[in-house]
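Novice: curious how this folds, go ahead:
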Amino acid sequence: MTLLHESFAMEARPICLRSPAIAQPFISKSPSPAKQFREHGRLHPKRPSAAMSRMIHLLLLLGCGRLASLQTLLFGSPYNLRLTSATAARGFCSNGISDLRGRILLLSENPASVATEDKEALRSAVSALADQLLALPDGQDLAAPLDSGSFAALLHCSPAGFASVELLSRLKSRPLLALQVFNWRKKLADAGIPMLPEEYSKAITLAGRTKNVDLAAELFSDAIDASLRNACLYNALMSAYMYNGLIEKAVSVFEDLKQDFNCKPTIVTYNILLSVFGRFLLVDHMETVLQAIDDSYLSYTIITYNTAIAAYVTAWMWDKMERMYQSMVEGPIKPDTDTLLLMLRGYAYSSNLEKMEKTYDQIKEMVNDRQTPLIRTMIDAYTKSCHLDRVRKVEALMKLIPEDDYRACLNVRLIRMYAQEGLIEAMEGLISKAFQHNTVVTAVGVMRSIISSYFKSNEVDRLAGFIRQAENAGWRLCRSLYHCKMVMYGQQNRLEEMHGVLDEMENFRFDRTKRTFFILYKGYSNIGRRLEAETVIGMMWKHGYGNPEDACVS
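Specialist: Down below sits the predicted model:
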C-alpha cells in the first residue's frame, strides 16, 4: 500500500529499516584505505582487514579461473553465488592491478558498496533459502534447512548483516517463523559472527507483529546489554508499541531515546511518532512533532508527508490536508502514488469532485486495477452530489467493482440516487438486491426519496408493492408512505383502497393526523362524494383539527 498501507495501515515493512542510522555500522570509522592512498601515494603498512583479505583472495581466485574453489570457499551450499563472466572480466582488465586495488579499497571503505550484481546474487541466494523455509509446516525444526542452506556462510558475505536482515524481511509474512530463524541466528554469535543492531531491530518489529510486546521489549533489552545501542532499536520498539495501540509506551520509548547520549532521534523516529498520533486523531500532538522536525533541522521524507496527509484525511481537516500537499508540490519531495491515493480519498470524502477527478486521471490505471475500496468512495461522493452527469459516472465506476462485491451502505446510497433521478427500474433492481441480502434501511430520507420517485411517476401499485416488502423486511416505516399511497389512490378515484390505507396505518400504530383527514376529505370532495366528505369534516372536529380549509398539506 503504500504508506498508508505501510506506516498507517501497519502491513508494510518496518518503518525503522528506512533509517539512515542503519547504514552506519557498515561504514568504517577510521580513515579509509582510499584516503590513506590519496594522502601518501600508497597504503599504510597496516594489516589488511578481514574484508580486504577476503576480497584479495576472491579476486585472485577469479584471476586463476578457480570459480569452483571460490564458491566452495564462500558458500559451500546449494545456494551458491555465481559471479558473471562480465564481473570476472572487470576484475582483470588491461590495467588489472589498478582495478584490483580500486576494488579492494572500495570494499574496505564501505562494504555496502559491493557491486550491485554481487549484492543481487546474494539476495537471490537468500530468497531461495527463504522460499524453502516458507514451505515448511509450522513447528518443524529449522536446523536442517538452515544448515543445508549454509546460512552461516551467507552471513560472512558483504555487506555485513545484509543476508540476515534480508532473510528476516522475506519471512515477514510468517513472523513466528522469522523469530525462530532469529533465535537460530543468535546462536551463531558465539561462533564468531557478531550480531548487528539491524538484526535485533527486525526481530523487535516482528515480535510486535505477533502482538508479543513483552518479547519485543526483551529483545530490545538484550540488544542494549550487548552494547548494540542504536536509534533503529528505539524505532523498532516504538513501532511495535504503535502496532499494538500502546501509544503511551511508544511515547515513553521516544523520551528514553532523547535521554540517550549515544543516539538521537532520526527522521524515522519522528515519522513513527506522527503515525502514532495520527492514527489516534491527536492532530495537535502530530503538529508538535512536525515542528520538532523543523527545529531539529531534519528533512521531511515522503513518509513524513504521507503520514501527515493521512492523519488530516482521517480527521477531515481538508484545508490542512491541501496545504501539506501543496508544500510537497512546491518542495523537493514530490508526491508519489501513495500521496495521490490519499489525496483522491480526501477529495472524495470532502465532495471536491473537480479535484477528485483530476487526481483520478493521474492514477487511473492503478485505481482501476486494485483499489476497489477507493472506487466505492468515489461512487459515494457522486451519489451525494448534484453533479449533472453523476449517473453515467457512477455506472462507469460500478463496472470496475466485482458483481459479488456487495456493500449495503453503498447499495442504499445508489437506491437514493436513482430515486432522486426518477430511474425507477434501476432503483427497484437495487431494492430487490437489498432485500436479498437482508439489508434493513433505517434512514427516513431514503424512504422519502423512494416515495417521491413513485409519486412523480404515478406508480401507485408499485408503491403499494414496495410498502408490503418494506413492512416484511423490517425497513423504517413512516407515515408519509401511507399518506402518499392515499393521495395517489384518491387521484385515481380508487376510494375503497384509499380508505383501506387507514387500517394499514393502524396495524403499524400510525395515528391519524390532520393531514390524514385532509387527504380523505380531498379524495371524496374531488369526485363529488359530499356525504363522505362531510363525515370526514365531522371526524376532524371530533379530533380537534377544525375545518379542512384550515389544513395545510405539504
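
Novice: can we go C-alpha only for contacts and neighbour counts from here?
Specialist: Fine.

Novice: the helix or strand harbouring residue 216 - contacts with which helices or strands?
Specialist: With elements taken from DSSP states H and E, the one containing residue 216 is helix 213-225. With contacts defined as 3 or more CA pairs under 8 Å, 6 or more residues apart in numbering; DSSP states H and E, helix 213-225 has these neighbours: helix 197-209, helix 231-243.

Novice: how about this one, so we can line them up?
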Amino acid sequence: MARRHTRPLLPLLRRHLHRSATVYHAPGHAPPDGIHSTSFPSSSSPSPPPDPAAARLPSSWSPAAPPLHSFAASHLREAVSSIAAAILALPGEDPDPLPALVDHSFPTLLAVSPLASLELLSLLRPKPHLGLAVFSFRRTLAPPATLPEFVLAISLAGRARDPPAAAALFTDASTAYCPDQALYNALMSAYMHCGLMDRCLEAFRTLERDPRCGPPNADSYNILIALFGRSLLVDHMEAVLRSLDASGHPRTIGTYNAIIAGYLTAWMWEKMESVFNEMVSGNVAPDKTTHLLMLRGYSHAGMIYKMELAYERARQHVGEVDMVHIRAMLCAYCKFRHVDRIQKIEELLQKLGPNDYRPWLAVLLIQAYAQEGLVERMEQWIAEALEHNTIVTTVHIMRSIITSYFHCDAVEKLAHFIWQAEEAGWKLCRSLYHCKMVMYGKQHRLPEMHGVLDEMEFFRFTRTKMTFWIMYKAYMSCGRTAEAKTILGMMGKHGFGFPHIQ
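Specialist: The predicted structure is shown next:
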C-alpha cells in the first residue's frame, strides 16, 4: 500500500522541488541528543517576528537553504514518513532496510530533493542501527551526503552505542567538508552517551584548537556538563558551568536541563530545586524535559506534594507522561506513606500496559499492599511476580508479607505463600516459620506446629530461644502444663536459660 501511495508523489515533487535539488553544503542545525541547540535566540534577546512559511518547513531544513514551497514540503514529508514507517516495521532484530528503500523509490526521491535523507534519518532515531544502515546505503547514491547528514548519522551512532562508527563518520565528514561546531558536538555527544569521558574531553579540546571552526558554543559546554553530571562529578560539572559563563555564551535551556539532571543523579535535591527556581525567575522558560526531570527528582526524593505538582505541569506540557516517570511516581508512593496513596497507586497502574512489568516495581507494590493490609491485592502481585519468575531477595519484604497475613489471621494463606516462596527461591527467613508456628498455636493446632519444626530443619534454620518460647506459649494456651514444662527443660538443655515467667 505504501508503495502505490509514494509513486504518485514523485512527479509532483519533481515539479516543485527542482530548484531545491542543489546540494547544500553549509552546516545545518542538528544539536546532539538531549542538548538543545543555541541556533535560535533565547527569550532574553529580541527576535524577529516568525515567518509563517518557515513554520511549515521540515524540522531538518536549514534556514539558510533555498526556499521550499510549503505544499511541496508537506508532500516530501509524507513520502519520507511512509518510507520510515516501512523500515521501522521490519521484523527481526537486525533487518536489512535496503529492499524497503528500493521498493519505496528512495533513490529517486533523494535525487529530487536531498532533504529526503535528512528527514528520513531524523525519523529513524528510535532504531539507530537501522538509521546507520540507511545512511550507509545513502552514501552510495548521488548527490553526495551533506555535512548535516553526517551530523545526524554521528548522532545515530551515539544512540546505537557504536563509538567507532561515530569516529569513522566524523573522519569522513572532516575529509569531505570543513568541519563545524555541530559536527564536533555530535561526536562529543556520541562519546558522552557511550560513557567515554576521555574521548569526549579530547574532542572538546580539539574543537578549541581547530582554526576552521569557531570556539566551542553553548552546546559544546552543555555536553560536558551532561557528561560530568552522569558520572557524578559534580565539582567538574559546576566548573564547566563557570567556564560557560566566562565564555560569554548565555545559558540555554539545554544548560539548565543538564545541570538539573546532574544534581538529580547525585541526589542533591536542594541544588536541583534551586536551579529550577532560577529558571522560573529568569528568562529561560522550562520545557517538557525540565518538567519531567523535576518530576523524577521529586519522586526519588519522596517529596510527594511537589511531585504531584510537577506531574500536573508535565501533563500540561507533554500530555501523557511516559511510563518511565509513571513508574518513578509509583515507586515514590510505594516507598513513602502518603494520604490516599493506594488510590493514587491504582490510578497510575491503569496507565501501565502489559509490557510495562518491572520486577522491582512488582516487589514494591507487594510491600505497599502488605503494609496497608490489602491481602487480595498483595496476593495478585505475588502471583504476577511468580509468573514473571521474579525473585524476592530482601528479608524486610518477606516480613511485610507475613505481617499482613498475621494481622488477618490467615494461616492457610501464609502456609501456601511459604510453600510458593520455597519453590520459587525467594528469600527465606526464620520469621516465616515462627509466624506460622504462632498462628497454629493460637488455633491449638499443635501437630501442624510441630511440623513447622521439620520444615525449619529442612531449610537449615536452627531452633532459637524464640522457637521454644512460641511452643511453650502454645502448650500453655491449651492447658497442657506438663508439655510446657518439658519445653522449658529443652530451653535449658540448649543453653538458652529459663525465662522469667510471671
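
Novice: circling back to that earlier point, distance from the helix holding residue 216 of structure 1 to the middle of the chain?
Specialist: Averaged C-alpha coordinates place helix 213-225 of structure 1 at 28 Å from its chain's average position (CA atoms, centre = their mean, to the nearest Å).

Novice: same thing with stretch 247-257 of structure 1?
Specialist: The chain centre lies 24 Å from the centre of stretch 247-257 of structure 1; the measure is CA atoms, centre = their mean.

Novice: where in structure 2 does it fall?
Specialist: Taking TM-score structural alignment as the measure, structure 2 aligns residues 197-207 with stretch 247-257 of structure 1.

Novice: quick revisit: which of the helices and strands packed on helix 213-225 of structure 1 sits closest to residue 516 of structure 1?
Specialist: Nearest to residue 516 of structure 1, of all those, is helix 231-243, at 58.2 Å by CA to CA.

Novice: still on that earlier bit, could I get the helices and strands packed on helix 213-225 of structure 1 as TSV with mean neighbour count and distance to residue 155 of structure 1?
Specialist: Supplementary listing: those in TSV, determined by neighbours: other CA atoms under 10 Å; distance: least, CA to CA, whole Å:
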stretch	mean neighbour count	distance to residue 155 of structure 1
helix 197-209	27	11
helix 231-243	28	20
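
Novice: where's the residue of structure 2 positioned farthest from its centre, which helix or strand?
Specialist: Largest separation from the mean C-alpha position in structure 2: residue 482, at 63.0 Å (CA atoms, centre = their mean). Under the criterion DSSP H and E, the helix or strand holding residue 482 of structure 2 is helix 481-493.

Novice: give me the helices and strands touching that helix, please.
Specialist: Under the contact criterion of 3+ CA pairs under 8 Å, 6+ apart, the helices and strands touching helix 481-493 of structure 2 comprise helix 465-477.

Novice: which part of structure 1 matches the helix it packs on?
Specialist: The alignment of helix 465-477 of structure 2 onto structure 1 (TM-score structural alignment) covers residues 514-526.

Novice: can you list the residues that contact that stretch?
Specialist: For stretch 514-526 of structure 1, the surrounding residues in contact (CA atoms under 8 Å, 6 or more residues apart in numbering) are 483, 486-487, 490-491, 493, 495, 498-499, 530, 532-534, 536-537, 539-540, 545, 548, 551-553.

Novice: list only buried entries from those.
Specialist: 483, 486-487, 490-491, 495, 498, 533, 536-537, 540, 545, 548 (16 or more other CA atoms under 10 Å).

Novice: tabulate the residues you listed (a markdown table), appending distance to residue 290 of structure 1.
Specialist: What follows is those, written out as a markdown table (distance: CA to CA, whole Å):
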| residue | distance to residue 290 of structure 1 |
| --- | --- |
| 483 | 58 |
| 486 | 62 |
| 487 | 62 |
| 490 | 67 |
| 491 | 66 |
| 495 | 71 |
| 498 | 67 |
| 533 | 74 |
| 536 | 71 |
| 537 | 72 |
| 540 | 68 |
| 545 | 65 |
| 548 | 67 |
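
Novice: identify the farthest-apart pair in those.
Specialist: Taking every pair in those and measuring CA to CA, the maximum separation is 23.4 Å, between 491 and 545.

Novice: rewinding a little: mean per-residue distance, the match of stretch 247-257 of structure 1 versus structure 1.
Specialist: Compared with structure 1 after fitting, stretch 197-207 of structure 2 has a mean deviation of 1.1 Å; criterion: mean CA distance after the TM-score superposition for structure 1.

Novice: so which helix or strand takes in the closest residue in space to residue 446 of structure 1 that isn't next to it in sequence?
Specialist: The shortest distance from residue 446 of structure 1 to any residue other than its chain neighbours is 5.6 Å, reached at residue 416 (CA to CA, 6 or more residues apart in numbering). When secondary structure is defined using DSSP H and E, the element that contains residue 416 of structure 1 is helix 408-421.

Novice: which residue range of structure 2 does that helix align onto?
Specialist: Mapped onto structure 2 using TM-score structural alignment, helix 408-421 of structure 1 spans residues 359-372.

Novice: pull the distance from the matching stretch to the chain's centre.
Specialist: With CA atoms, centre = their mean, you get 21 Å for stretch 359-372 of structure 2.

Novice: residue contacts, residue 200 of structure 1?
Specialist: Residues 219, 220, 223, 233 are the ones in contact with residue 200 of structure 1 under the rule CA under 8 Å, 6+ apart.
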